[in-house]
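[1] Sequence first, predicted model second:
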Amino acid sequence: MIEATKLFWTHVFDFQTRSTRSDFWWAALGNIILSIIVSFVAGLIFGNSTAGSAAYSIIYGIVGFLYLIATISIVVRRLHDINRSGGWWWIQLIPIVGGIILLVFELTATVEVGNRYPKMER
């Protein structure tokens, strides 16, 4: 889980390679745990003060934006792992059905034979 979370954050702008199913799901779990810890620590540091709230909002906005880019990136890499174009990421915009289709893609096993996308360097 730690290795997958590191890969998630060190490959934020990698939209060319592949991410395995286990890397994808371990990174998801690692980021949930990481966000709980960071939120707790931020609450202790910034407290309820107005200045603390402003600083927290700025930091949260920057980290949130990076997290959004990294999430799109890992979904695209996961799609590449099943030999699908990253353009399939947009299917989730179709209400209800799109999210289910994307989830099925994320749960699909790796396609090795004939996969046109390179493996990620660890």
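    Structure's in. What do you need? Predicted, not measured: the structure shown is a model, and the values here were computed from it.
[2] CA only for contacts and neighbour counts going forward, please
    Fine.
[3] I figured Gly52 was touching Phe46, is that so?
    Yes - A contact is recorded between Gly52 and Phe46 when judged using Cα atoms under 8 Å, the distance being 4.4 Å.
[4] got another, please set it beside the one above:
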Amino acid sequence: MKGSGDIPMNWYLAVLRKYAVFRGRARRKEYWYFVLFNILISLVLGAVDSATGNFHPETGLGVVSGIYGLLVLIPSIAVTVRRLHDTGRSGWWFLLALIPVLGTIVLLVFMLLDSEAGRNEYGPNPKTGLQNTLD
């Protein structure tokens, strides 16, 4: 990715543009910038909820942050599936998240792995420039 695509916010917006795209591949940069911006936005929205009295301690969520969480749920799952594809794994590996602790650790390792070199069954390597991740 060249030029303005290297701006971190563009990686976050690229995931939102591919709202429910579960096919193809997502490189580490796309995935981790999306995660980073989700954390930052969630912290800000949590502060807004707390300041406005919309935070519910028993659920750990506020109204605004809860709505945001619902809005980014599908893109979060989609980018995780595409990231798994980039490492040569089926999106069904995402179900490891249902296994407490161990499943999360295994998924974290998968998200940290480098892209599978060249083309795989899910498409061309997004690092090679053959596939623009902002399309």
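    That came through, no problem. For clarity, every value in this text was computed on a predicted model and none was experimentally measured.
[5] care to give me the TM-score?
    These two chains, once laid on top of each other, score a TM-score of 0.77 by TM-score structural alignment, normalised by the length of the first structure; 113 aligned residues with a Cα RMSD of 2.2 Å.
[6] what residue of the first structure matches up with Asn120 of the second structure?
    Asn120 of the second structure maps onto Asn115 of the first structure when the alignment is built from TM-score structural alignment.
[7] which residues touch the closest residue to that match other than its chain neighbours?
    On the basis of Cα to Cα, 6 or more residues apart in numbering, the spatially nearest residue to Asn115 of the first structure that is not a chain neighbour turns out to be Asn83, at 5.2 Å. Counting by Cα atoms under 8 Å, 6 or more residues apart in numbering, Asn83 of the first structure touches Val111, Asn115, Arg116, Tyr117.
[8] Can you say which of the residues you listed are buried?
    When the contacts of Asn83 of the first structure are checked for burial by 16 or more other Cα atoms under 10 Å, the buried set is Tyr117.
[9] Just the closest of the contacts of Asn83 of the first structure to Ser19 of the first structure, please.
    Closest to Ser19 of the first structure out of the contacts of Asn83 of the first structure is Tyr117 (10.3 Å), distances taken as Cα to Cα.
[10] Spit out the contact partners of the closest one.
    Remark: with contacts taken as Cα under 8 Å, 6+ apart, Tyr117 of the first structure is in contact with Gln16, Thr17, Arg18, His80, Asp81, Asn83.
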